[in-house]
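S.K.: For reference, the sequence and a predicted model appear below.
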Amino acid sequence: MTVLDLSDPRPTLADVARVAGVSSATASRVLNGFPQVRAETRRQVEQAVRSLGYVRQRAARAGEGQRTGTVAVVMCEDGLRLFSDPFFGRIMGGINRVFTAAGVQVVVLMMPSAGQAATFRYLGGGHVDGALFVSTHARYTTALSHADLPVVSAGRPMVPDPAQCTYVDVDNRGGAEAAVRHLLAAGRRRIATVAGPKDMAPGRDRLAGYAAAISGSALVDPGLVAHGDFGQASGEHATRQLLDRRPDLDAVFAASDVMAVGVLRALRRTGRRVPDDVAVIGFDNAPVSRRTDPPLTTVSQPVEALGARAAGELLAVLDGTVRQPRRVVLGTSLVVRASA
């Protein structure tokens, strides 16, 4: 028999734990999106949340008014990329799962560079308790540093001192380095890269991983480096630039799978065979990587887990569980297929 304390009509975390048959610490781990929880335990806690109507409450701060039970997920991109790149759907799946399990309402905001002022007016207007930023560019550094509410970043933010901001990232540098070392081990020696945007941490970190692997065998040739915006068209355009400069290149590491699709298209149009003439590796392990011709070797990053853990970190900040900035880095792995 489960006995609940009804003196306060609002169910507590302890109530959720009792109904689910777990400890409060385990219930908290589930609601904070931590991955080291058995699937059955997670299901029991989420079912208890729904049956009780539990709504996550955060610790009150001095001078704070009524809490909203709502958080904002701020996508720092325009609508076109948001709806065309599968990364955003995958990360939102992880984010939404954790917030839904915690009984927290989510508002999704798109914030292109021209919309910063309006977005931060909304965030500062008492509509939400905190914000989770996704896909931050360098131009958002001031805004992130001065946001007047709890903020967590999914991805290392481009701020002068990232240690001042809680963020969850993946090992972009290590994943890129592993990809390029795989190409080197296969005998490829003229390895180019289609790097990501210079104003985003994943773009910089994946380029740094490429350079770290290459520098072990030779100096980085700037003619073998081109930049894209993580979109397919930019991957194709960058590959054409690389082929014009270095027509004898024998491998390309693309900083995203979507750009790698553009790389494959450019190589096909110029008569290069993959992997016979040019090997190709992407980054993300997006669903499209299994449908390319040939199937794409890629660096797998845990996108859904990234979103879930970032959402959990924001909940932990809001309820007072975490009071100091934290930095979480999730691992990556190489998935070898026919393209390299």
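M.R.: Right, received. Where do you want to start?

S.K.: use CA for all of it now, contacts and neighbours both
M.R.: Fine.

S.K.: residues contacting residue 70?
M.R.: Contacts for residue 70 were tallied using C-alpha atoms under 8 Å, 6 or more residues apart in numbering; they are 104-107, 127-130.

S.K.: ok now do the closest residue to residue 107 other than its chain neighbours, which residues does it touch?
M.R.: Closest residue in space to residue 107, ignoring its immediate chain neighbours: residue 72 at 4.7 Å, by C-alpha to C-alpha, 6 or more residues apart in numbering. Listed by C-alpha under 8 Å, 6+ apart, the contact partners of residue 72 are 106-109, 123, 128, 130-132.

S.K.: quick revisit: now, the contacts of residue 70 that are in strands?
M.R.: 105-107, 130 (DSSP state E).

S.K.: can you redo these as JSON lines with neighbour count and distance to residue 168?
M.R.: Below are the ones in strands among the contacts of residue 70 laid out as JSON lines (neighbours: other C-alpha atoms under 10 Å; distance: C-alpha to C-alpha, whole Å):
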{"residue": "105", "neighbour count": "16", "distance to residue 168": "21"}
{"residue": "106", "neighbour count": "17", "distance to residue 168": "19"}
{"residue": "107", "neighbour count": "13", "distance to residue 168": "20"}
{"residue": "130", "neighbour count": "24", "distance to residue 168": "16"}
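
S.K.: try this one side by side with the last:
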Amino acid sequence: MARVRKTVTIRDVADDAGVSLQTVSRVVNGGPNVRPQVRDKVRASIERLGYVPSLAAQRMSGSRSYIILAINDRERTLEDWRERRGTDWVDQMLLGGILTCNKHGYRMMVELVDTHSDHVERELGAAISALQPDGVILTPPHSENRLITQLLADRGIPFARIGSNAPGPGIPLTMGDEGAAHLATNHLIALGHRRIGMIAGPDQYSLSGWRIEGWKRAMAEHGLPTEGLLENGDFGYDSGAKAARALLDLHPKCTAIIASSDQMTLAALEVARERGLRVPEDLSLISFDNTPIVRFSQPPLTAIDQPIAETVSRAVEHLIARAEDDKGQAVIEVSAGLVERASTAPAPASGAA
């Protein structure tokens, strides 16, 4: 007959350490007025017994809920999941958030909210009332939705705004989009490319504008033109195909394209094939996101690797610190990197002129 493992309680820890229940509670919840020697003794008992404090017990011990809530866009997230597109934004968000929360005895939860909904305040308000989070992480485009940010500010809930550097309440974090686009453009220029197109994202995302600025700055630094070399998409495959066709129709001698998402870059790769262009011999491609799918395209795509996990981790750290006044806080930037693969090569002779 299998033995049922006994659940270790806070009383077991108190008895083992020879202290009161209140002392154990203060140690578990990071409370004050505990001598270092006693704190170490309690922690040793927790480790030895394998005690895991319940979320309910933590919440009862004070004003904190020990929950960090992340809000992601409902429509885009569900569309990606249903289409099984291989995007890993949510995975990376959870990786950075869950590990950092666990380190501090917190839990991370995710809610999907439609940023275009007329009921966005009601949706978010219901989630906040039910979960009572200690902090909220807003991802684009929620991070720039004033209805959402004002609701959180009015309720006095600390929040982080990823992909937003606008003035106002909340902790602003960016992933160095302007610098990343500058890096990608300079990489192509170093390979001899002179006609470099850009497929940007939708205007509702500030990061779309930042990436355009990075591309333009690198081109200007080398005296290269950008007129007619910019198209916009919506991050999706179909919009990327449309933008790539427009670019190549207007500039048939374009030898490189930077696209603002993996899906749009994969679409540009297919458009190149349709036109008999070889990648990278005739046309080099650089993508943003670096989701798993780009490693398995033919050829594998050179990509800007967005530090999503690290950025969310930094957001969690700041929220747990619970700075009382986050107004006017300096923007926290976590820089992206470039992963070079087989979709970029020296410009063909005609494109280097």
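M.R.: Received the coordinates, thanks. All of these numbers come straight from a predicted model, not from anything done at the bench.

S.K.: so which of the contacts of residue 72 of the first structure persist in the second structure?
M.R.: Using both residues aligned by TM-score structural alignment, their matches' C-alpha atoms under 8 Å, the second structure keeps these contacts from these: 106-109, 130-132.

S.K.: Closest to residue 238 of the first structure out of the residues you listed?
M.R.: Ranked by distance to residue 238 of the first structure (C-alpha to C-alpha), these are led by residue 109 at 30.5 Å.

S.K.: On the three-state scheme, the closest one is what?
M.R.: Counting by DSSP: H, G, I helix; E, B strand; the rest coil, the backbone at residue 109 of the first structure sits in strand.

S.K.: Let me see the ranges of the strands in the first structure.
M.R.: Ranges of strands in the first structure, per DSSP E, are 70-75, 105-110, 130-134, 151-154, 166-170, 191-195, 225-227, 251-254, 279-284, 297-300, 327-330, 333-335.

S.K.: Compare those and report which one is nearest to residue 20 of the first structure.
M.R.: strand 105-110 (22.0 Å).

S.K.: Could you report the neighbour count for residue 43 of the second structure?
M.R.: By other C-alpha atoms under 10 Å, 18 other residues sit near residue 43 of the second structure.

S.K.: Please name the residues that touch it.
M.R.: Taking C-alpha under 8 Å, 6+ apart as the contact definition, residue 43 of the second structure lies against residue 27.

S.K.: Distance of it relative to residue 294 of the second structure?
M.R.: 45 Å (C-alpha to C-alpha, to the nearest Å).

S.K.: can I get the kept ones among the contacts of residue 72 of the first structure in a markdown table with distance to residue 266 of the first structure?
M.R.: Shown next, in a markdown table, are those (distance: C-alpha to C-alpha, whole Å):
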| residue | distance to residue 266 of the first structure |
| --- | --- |
| 106 | 40 |
| 107 | 39 |
| 108 | 35 |
| 109 | 35 |
| 130 | 43 |
| 131 | 39 |
| 132 | 36 |
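
S.K.: Now tabulate the strands of the first structure in a markdown table and tack on distance to residue 239 of the first structure.
M.R.: Output for the strands of the first structure, formatted as a markdown table (distance: least, C-alpha to C-alpha, whole Å):
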| stretch | distance to residue 239 of the first structure |
| --- | --- |
| strand 70-75 | 28 |
| strand 105-110 | 30 |
| strand 130-134 | 27 |
| strand 151-154 | 29 |
| strand 166-170 | 26 |
| strand 191-195 | 7 |
| strand 225-227 | 8 |
| strand 251-254 | 8 |
| strand 279-284 | 11 |
| strand 297-300 | 17 |
| strand 327-330 | 30 |
| strand 333-335 | 22 |
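
S.K.: between the ones you listed, which gets nearest to residue 241 of the first structure?
M.R.: The nearest among the strands of the first structure, by C-alpha to C-alpha, is strand 225-227 at 7.4 Å.

S.K.: What lies in contact with that closest one?
M.R.: Counting by C-alpha under 8 Å, 6+ apart, residues outside strand 225-227 of the first structure touching it are 192-198, 234, 238-239, 241-242.

S.K.: so it corresponds to what in the second structure?
M.R.: Strand 225-227 of the first structure corresponds to residues 230-232 in the second structure, going by TM-score structural alignment.

S.K.: Superpose on the first structure and give me the mean offset of the matching stretch.
M.R.: For stretch 230-232 of the second structure, the mean deviation from the first structure after alignment is 0.9 Å (mean C-alpha distance after the TM-score superposition for the first structure).

S.K.: who wins for neighbours among the contacts of strand 225-227 of the first structure?
M.R.: The most crowded member of the contacts of strand 225-227 of the first structure, judged by other C-alpha under 10 Å, is residue 194 (32 neighbours).
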